[in-house]
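A.B. asks: here you go, sequence then predicted model.
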Amino acid sequence: MDFEESKPKILDPKTALLKAEKYCVYQERAQQEVRDKLYTFGLHQRDVENIISELISNNFLNEERFANAYTLGKFRQKGWGKIKIKQALKLKRVPDGLIKKALQQIDLDDYLQKLKGILEKKAALLKEKDAYKRSYQLKQYAYGKGYEGDLVVEVLKANDL
């Protein structure tokens, strides 16, 4: 028997609203995350949209606040670059304008410093002796973290990594 099927569905919109408020208080959420959660309760679209509106009007849900918190959190904690953060926010259906605004919160000096630190840490772990292959591996690593190609090349040249 599937676990999801055995969970009792919450059909009462008032109970669902309380649960959604708790869900939003725990950490910042995107509207789509909350919407998906509400649908797991077995609610109809009209009820879900009413609850979303209620959460927004009571300031439990704020897409701009979420985008800023998510962006700075992923940058500082995980060392993600702007490309990866942008993709993740798009997956959470955050509007492009808010994504652009949130990415501007990242200080350029901090961004370059973080990229340099990531590349230095990775370079220390690489056993490759061939400079060309080593450079390629470092670039690929930085691209995977979501950093822009021109910045990666610039930081690698400037720091002889």
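C.D. replies: Sure thing, it's come through.

A.B. asks: rest of the way, CA atoms for contacts and neighbours
C.D. replies: Fine.

A.B. asks: the protein: helices as residue ranges?
C.D. replies: 3-6, 13-26, 31-40, 45-57, 63-73, 82-91, 96-103, 108-125, 131-144, 149-159 (DSSP state H).

A.B. asks: what's the most buried one of those helices?
C.D. replies: Mean neighbours per residue, mean count of other CA atoms under 10 Å, is largest over the helices of the chain for helix 63-73, with a mean of 19.

A.B. asks: and that helix, how far out from the chain middle?
C.D. replies: In terms of CA atoms, centre = their mean, to the nearest Å, the centre of helix 63-73 is set 8 Å apart from its chain centre.

A.B. asks: just stretch 110-124 next, same as before
C.D. replies: 20 Å.

A.B. asks: adding another structure so you can compare the two:
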Amino acid sequence: MMQKHKTYTVEEAKRALESFCAYQERCHKEVVSKLIAMHMIPEARDVVIGHLIEHNFLNETRFAKAFVLGKFRIKKWGRIRLTRELKFRDISTYNINLALKELSDDTYLATFHDLAEKKAASIRESHPLKKKKKLADYLLYRGWESHLVYDKINTLV
């Protein structure tokens, strides 16, 4: 037996995606995925995306800036991880660079040092090389630059 899925008119899709985008910043890829999940045909998807961009519900530059500041502040991600995650979401290099400029170097380094010191204090490992490896893995996974990570590890451990 075939399953029925809800069908949407273009106007219904516009309204649904307006509230989807108003709730939090979205990238084009998320909106396209949502439209595909709504079983919209490509022509209708283009109409809806055009409408969202025209009425400023969808803005990749604004999304990139909000993403970078949010993930940096809350998850303490470094520039490498932020760049990788934005590229995964098909954000242009231009917008990625604009968003990363929002991070001041002073705040960036202060956050890095606080994170590294807090994590180093929490690692329960007596062997210094194992402790260095755990700390390096943690910081590199979070996308901090390797030269910062290794300089900080050598001063901490």
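C.D. replies: Received it, and whenever you're ready, just let me know what you need. On a predicted model such as this, the values are computed, not experimentally measured, just so you know.

A.B. asks: care to give me the TM-score?
C.D. replies: Scored against TM-score structural alignment, normalised by the length of structure 2, the superposed chains reach a TM-score of 0.93; 156 aligned residues with a CA RMSD of 1.6 Å.

A.B. asks: structure 2: matching residues for stretch 14-23 of structure 1?
C.D. replies: Stretch 14-23 of structure 1 lines up with residues 11-20 of structure 2 when matched by TM-score structural alignment.

A.B. asks: the matching stretch against structure 1, how far on average?
C.D. replies: Compared with structure 1 after fitting, stretch 11-20 of structure 2 deviates on average by 0.3 Å (mean CA distance after the TM-score superposition for structure 1).

A.B. asks: need the contact partners of that stretch.
C.D. replies: 31, 35, 48, 51-52, 57 (CA atoms under 8 Å, 6 or more residues apart in numbering).

A.B. asks: repeat the analysis, applying 7 Å as the threshold.
C.D. replies: For stretch 11-20 of structure 2, the surrounding residues in contact (CA atoms under 7 Å, 6 or more residues apart in numbering) are 48, 52, 57.

A.B. asks: repeat that for stretch 111-119 of structure 1.
C.D. replies: 79, 138, 155.

A.B. asks: mind putting those into TSV with distance to Gln87 of structure 1?
C.D. replies: Listed next are the contacts of stretch 111-119 of structure 1 as TSV, based on distance: CA to CA, whole Å:
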residue	distance to Gln87 of structure 1
Gly79	15
Leu138	21
Val155	23
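
A.B. asks: list just the nearest of these to Lys145 of structure 1.
C.D. replies: Gly79 (7.3 Å; CA to CA).

A.B. asks: show me what contacts the closest one?
C.D. replies: Gly79 of structure 1 neighbours (CA under 7 Å, 6+ apart): Lys114.

A.B. asks: how close does the residue located most distally from the centre of structure 2 sit to Leu115 of structure 2?
C.D. replies: When distances are taken from the C-alpha mean of structure 2, Met1 lies farthest, 40.2 Å away, according to CA atoms, centre = their mean. Relative to Leu115 of structure 2, Met1 of structure 2 is positioned 55 Å away (CA to CA, to the nearest Å).

A.B. asks: same check on Phe20 of structure 2?
C.D. replies: Phe20 of structure 2 is 34 Å from Leu115 of structure 2, by CA to CA.

A.B. asks: and what of Leu17 of structure 2?
C.D. replies: Note on Leu17 of structure 2: its distance to Leu115 of structure 2, by CA to CA, is 37 Å.
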